[in-house]
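> what follows is a predicted structure for the sequence shown.
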Amino acid sequence: MSDVIDSDVLLKRASELVELAKKAGADEADAVVVRGRSRSVSVRLGKVEATESSESDDFSLRVFVGRRVASVSANPGFDLKVLAERAVAMAKASPEDPFASMADDERLAKSYPDLELFDPTDVSTEALTEAALAAEAAALAVAGVTNSSGAGASSGMGGMVLVTSRGFSGAYMGTRFGRSVSAIAGEGTRMERDYDFDSRLYFADLKSADDIGRTAGERAVARISPRQMPTQQNLTVVFDPRMARGFVGHIAGAINGASVARKTSFLRDKMGEPVMKAGLTITDDPLIVRGSSSRPFDGEGITGQKLSMIEDGVLKHWFLSTSTARELGLETNGRGVRGGPAVNPGSTNFALEPGDISPEDLIRSVGTGFYVTELIGQGVNMLTGEYSRGASGFWIENGEITFPVSEVTIASNLKQMFMAVTPANDIDRKFGVAAPTLAIEGMTLAGT
């Protein structure tokens, strides 16, 4: 594995590319190499359906000529000089961009921490196959499970090399291991499906294949014979942690500086104002050791720090890269994400901090409500905050989860939802977007 993680060759090649861009007429330049390696196996009903593996080193060169900027990408084996000259020629022919620029020298990381993102464990295709088959077998062994939609296991690594003409040079690599299974319960028109999965940086931290399979099977069986519910107003809806993570992801999107600059976020005018219930805090921390979305530096060479994006309900920060920050008259906070040649702001380890109540007690406090375990469709308007999605889950009666429910729609506006959130204490921080069970008051359930 050492030959895979040794980035010296890539750093040298990126440095040469930057120097050639300067010689070709660029005022400034940076070069990025995004490295990826992956291996996966998918099975169904005891048979291997697919085995895949991939390797890639994708180069991107960004050059600045005055206020003009251009980017080009290539695979290994390209001619460095030709690529550099092409990028500079493109930049000279491009319109000026008043905000595009590299990070200021004083913001560049002089050193950066080892966040322990790399696990050298080499998981063979045979071991991946065994794990996928074991997860499916565990799901099929649950009473009431009648079929499988398949199971999978994967291992991979990825990372980034960044060299800039302002003197920054750095590289990091991270690993990822995963297991998943989808089970079907019931028969005919009464069939129901559910799943479980796990994804971790370190192989030893993965949930066992048996646990994942059993959980998927039990979830599918619990959904048999769902009921439809009449339309109801002002209902408390409880999001299980899987669905809560998606909900919190909407918050991340709403406070992304790029959306604010484009005026496509419903929170664009809310900086310094309450946007969530008092007492709630949302953090973003790129420096968590072994964190799922940790990184020692961002896509521009800046080491970000932990931020309370929303503190005691008040909006404190946008996610900012250098160009987005300058467009907004601000300074970057080290949240630049390299997506090919572009640098856009994004979250790292983003978490809605937990409350002090257990999920069981939170559900008991609801009395009557709806516990959501699946959401369908993309009915979220980030410009207005309007929220309307198909849902299924379980009815809460007298503080207890009772019968399954399907074919309903839950609706509200994210502005009101953010102000009506009560978090439980069951957060799992091993996900890049982390959230506990959430209760949200005042929603509409549209049913029969």
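Cool, the structure landed.

> please make it C-alpha for all contacts and neighbour counts, starting now.
Noted.

> spell out the residue ranges of the strands in the stretch 201-350 of the chain.
232-239, 282-284, 307-311, 314-315, 336-339, 342-345, 350-352 (DSSP state E, counting those that start in this stretch).

> now render these as a markdown table, adding distance to residue 140.
Formatted as a markdown table, the strands of the stretch 201-350 of the chain follow (distance: least, CA to CA, whole Å):
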| stretch | distance to residue 140 |
| --- | --- |
| strand 232-239 | 27 |
| strand 282-284 | 39 |
| strand 307-311 | 43 |
| strand 314-315 | 47 |
| strand 336-339 | 40 |
| strand 342-345 | 43 |
| strand 350-352 | 34 |
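
> can you tell me which of those strands is nearest to residue 161?
strand 336-339 (10.9 Å; CA to CA).

> please name every helix or strand in contact with that closest one.
strand 342-345 (3 or more CA pairs under 8 Å, 6 or more residues apart in numbering; DSSP states H and E).

> which strands or helices does the strand it packs on pack on?
helix 257-261, strand 336-339.

> how about those in a markdown table, adding distance to residue 187?
Output for these, formatted as a markdown table (distance: least, CA to CA, whole Å):
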| stretch | distance to residue 187 |
| --- | --- |
| helix 257-261 | 46 |
| strand 336-339 | 44 |
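
> which one of these lies nearest to residue 194?
Judging these by CA to CA, what sits closest to residue 194 is strand 336-339, at 32.4 Å.

> show me which positions of that closest one end up buried.
Residues of strand 336-339 classed as buried: 336-338 (neighbour count, 16 or more other CA atoms under 10 Å).

> closest one to residue 245 out of these, please.
Using CA to CA, those come closest to residue 245 at residue 337, 20.4 Å.

> ok now stretch 27-46, how far from the chain's centre?
15 Å (CA atoms, centre = their mean, to the nearest Å).

> what are the buried residues along that stretch?
So for stretch 27-46, counting by 16+ other CA under 10 Å, buried means 27-44.

> what's the answer for stretch 50-68, then?
51, 57-65, 67-68.

> same deal with stretch 135-145?
135-140, 142, 144-145.

> okay, these in CSV with secondary structure next?
Putting the buried residues of stretch 135-145 into CSV (DSSP: H, G, I helix; E, B strand; the rest coil) gives the following:
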residue, secondary structure
135, helix
136, helix
137, helix
138, helix
139, helix
140, helix
142, coil
144, coil
145, strand
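
> one more structure, for comparison:
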Amino acid sequence: MTRTPEEISHQLLDAARKAGAESADAIVIDGSSVSVEVRSGVLEHAERAESTDLGLRVFLGKRQAIVSSSDSRPETLAAMAERAVAMAREAPEDPFTGLADADQLSKGWDMDALELFDPTPEPSADALMSDAINAEAAALAVQGVSQVSDAAAAYGTHVVHLAATNGFSGGYARTSRSTSCVAISGEGTGMERDYDGDSRSFQADLRDPEEIGRTAGERAVQLVGAQKPATGSFPVLFDERISSSLIGHLLAASNGAAIARGASWLKECLGEQVLPAHLSLIEDPHRPRIAGSRPFDAEGLSTQRRSIVENGVLTGWTLDLSSARKLDMKSTGNAARGVSGPPSPSNWNLSLTPGDKSRADLLRDMGTGLLVTSMIGSTINPNTGDYSRGASGFWVENGEITHPVNECTIAGNLRDMLMRIIPANDARPYLSRVVPSLLIEGMTLAGN
């Protein structure tokens, strides 16, 4: 008889108690996926995967141990619990570890309001293949596209259940449907590549595969003839496709684990201005049909809407229970975990205040500079915020795009950069991170 993730998680807790654990929590993740890839209009690769992964964390006083498995047979659960308890006996004490108190736990949630699971039937392999073929054909139809290196479509379901001896038990299911295409233009050493793709919780929200393929092809063709830009100090416009990486660096620096280690360029900045005064950065884990939404975190605490930055001022850290205890604060309900590791702080859905100008307006205003559409590599000093990344995109003269550029490096300091960002109004509202194109003046650019 097939057992549900909820049943397996509670059987793990029973096994942990029997093995001598003082307290424990268990997470069970049940997933299935089907994906197809095509090349030249025919199927190149098809895969279906199903798995049930289990994670058990046990406590003996302030000692903890974690074990994981993909085998849910009763004898395996018992062996997992015995092994975890034996490991905990040998583990060093951690004064900040432990489950949430009962009064901290989430008591109820409205799963229907989050709309994480699409009730539409799973697409057939033929339907996925049709999407991939249509995306590939649309890319190849763009004049200048020499080949499509990858056209794919996929569907997956993900069911998670968390249970703990402090009384928490909760779970949810989510679905995902995606289409992607990578197109190549040019020949030989002049080849350029670019992509487009879309991933949604509900299949009906997914963009047309023809649009995805066509966009990938057009983007690849636009890069033909790329050259190195000039070296100097120029304004840089981070395209909406990659602008969220800048906000990602701010999130990493305000993560409670980094703050507790003292390894953050923001560690002395709580309550200080870190963005322009008219900008706020909002986290909202309750947005319907969004991949980052969830009713509770990996420690059973309620997730909540909060302002990470309000009117330019950094209001708080992103905390799980352990980092909150280290900093003598309260968890923000941001614990995330897999089956083989302890919880750690993580962010959910983010949105940055949009500007009142379009990307075209910012291009016009910047005069001469760089529009970045792709980035590679990363050298970020977590303690100082010094920033250096490889980039490619388009050169702008007198507010107009003139030619593609590549093989250049942009550099600056994140603290200074973020204080100078000018947002456009072109963010896609259905993404988990809703961040528009961002203009930063006076960045160091190394090209020729």
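On my side now, so go ahead. Just so we're clear, the structure is a prediction, and the values are computed from it rather than from any experiment.

> tm score of chain vs chain?
Once superposed, the chains reach a TM-score of 0.95 (TM-score structural alignment, normalised by the length of structure 1), with 442 aligned residues with a CA RMSD of 1.5 Å.

> measure stretch 367-387 of structure 1 end to end?
24 Å (CA to CA, to the nearest Å).

> just the helices in the stretch 1-150 of structure 1 please.
For the stretch 1-150 of structure 1, the helices defined by DSSP state H, counting those that start in this stretch occupy 2-5, 8-23, 80-92, 125-140.

> still on that earlier bit, tell me which of the buried residues of stretch 27-46 of structure 1 fall in strands.
28-44 (DSSP state E).

> just send the buried residues of stretch 50-68 of structure 1 back as CSV, with distance to residue 239 of structure 1 too.
Output for these, formatted as CSV (distance: CA to CA, whole Å):
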residue, distance to residue 239 of structure 1
51, 35
57, 39
58, 39
59, 41
60, 40
61, 43
62, 42
63, 46
64, 47
65, 50
67, 47
68, 47
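
> out of the residues you listed, which two sit at the greatest distance?
It's 51 and 67 that sit farthest apart of the buried residues of stretch 50-68 of structure 1, by CA to CA, at 47.1 Å.

> need the winner for burial among the strands of the stretch 201-350 of structure 1.
strand 350-352 (a mean of 27; mean count of other CA atoms under 10 Å).

> mean shift between that strand and structure 2?
With mean CA distance after the TM-score superposition for structure 1, strand 350-352 of structure 1 departs from structure 2 by a mean of 1.9 Å once superposed.

> what's the match for residue 190 of structure 2 in structure 1?
When structure 1 is aligned by TM-score structural alignment, residue 190 of structure 2 is paired with residue 190.

> please name the residues that touch its match.
Going by CA atoms under 8 Å, 6 or more residues apart in numbering, residue 190 of structure 1 touches 224-225.

> once you drop chain neighbours, what's closest to residue 17 of structure 2?
Among residues not flanking residue 17 of structure 2 along the chain, residue 23 sits closest, at 7.3 Å (CA to CA, 6 or more residues apart in numbering).

> wait, the one you found touches residue 62, no?
No - judged on CA atoms under 8 Å, residue 23 of structure 2 makes no contact with residue 62 at a distance of 10.4 Å.

> now do the residue mapped onto residue 426 of structure 1 from structure 2 against residue 241 of structure 2, distance only.
Aligned against structure 2 by TM-score structural alignment, residue 426 of structure 1 finds its counterpart in residue 426. As defined by CA to CA, residue 426 of structure 2 lies at a distance of 10 Å from residue 241 of structure 2.

> please identify which of the two sits among more neighbours.
residue 426 (20 against 16; other CA atoms under 10 Å).

> spit out the contact partners of the more buried one.
With CA under 8 Å, 6+ apart, residue 426 of structure 2 has these contacts: 240, 354, 358-359, 436-437.

> which of those residues fall in helices?
Residues of the contacts of residue 426 of structure 2 located in helices (DSSP state H): residue 359.

> is it possible to mark the buried ones in the contacts of residue 426 of structure 2?
Of these, these count as buried by 16+ other CA under 10 Å: 240, 354, 358-359, 436-437.

> between the residues you listed, which is nearest residue 277 of structure 2?
residue 354 (13.0 Å).

> aligned partner of residue 10 of structure 1 in structure 2?
In structure 2, residue 10 of structure 1 lands on residue 5 (TM-score structural alignment).

> surely residue 394 of structure 2 is in a strand?
Yes - the assignment for residue 394 of structure 2 is a strand, going by three-state DSSP.

> which ones are touching it?
370-373, 401-405.

> could you give the separation of stretch 369-376 of structure 1 from the chain centroid?
Distance, centroid of stretch 369-376 of structure 1 to centroid of chain: 21 Å (CA atoms, centre = their mean).

> actually, stretch 86-103 of structure 2.
28 Å.

> and that stretch, end to end?
First-to-last residue span, stretch 86-103 of structure 2, CA to CA: 30 Å.

> now swap in stretch 60-72 of structure 1 and tell me
End-to-end for stretch 60-72 of structure 1, by CA to CA: 6 Å.

> so that stretch matches what in structure 2?
Using TM-score structural alignment, stretch 60-72 of structure 1 pairs with 55-67 in structure 2.

> now stretch 346-360 of structure 1
Using TM-score structural alignment, stretch 346-360 of structure 1 pairs with 346-360 in structure 2.

> what is the nearest of the buried residues of strand 336-339 of structure 1 to residue 19 of structure 1?
residue 338 (20.6 Å).

> residue contacts, the alignment partner in structure 1 of residue 16 of structure 2?
With TM-score structural alignment as the matching criterion, the partner of residue 16 of structure 2 in structure 1 is residue 21. Listed by CA under 8 Å, 6+ apart, the contact partners of residue 21 of structure 1 are 28-29, 63, 81, 84-85, 87-88.

> if we go to 10 Å?
Applying CA atoms under 10 Å, 6 or more residues apart in numbering, one finds that residue 21 of structure 1 lies in contact with 15, 27-31, 61-64, 80-88, 165.

> swap in residue 254 of structure 2?
248, 264-267, 269-270, 308, 314-319.

> again, 7 Å this time
Shown in contact with residue 254 of structure 2 (CA atoms under 7 Å, 6 or more residues apart in numbering): 266, 317-318.

> and for residue 422 of structure 2?
Residue 422 of structure 2 neighbours (CA under 7 Å, 6+ apart): 438-440.
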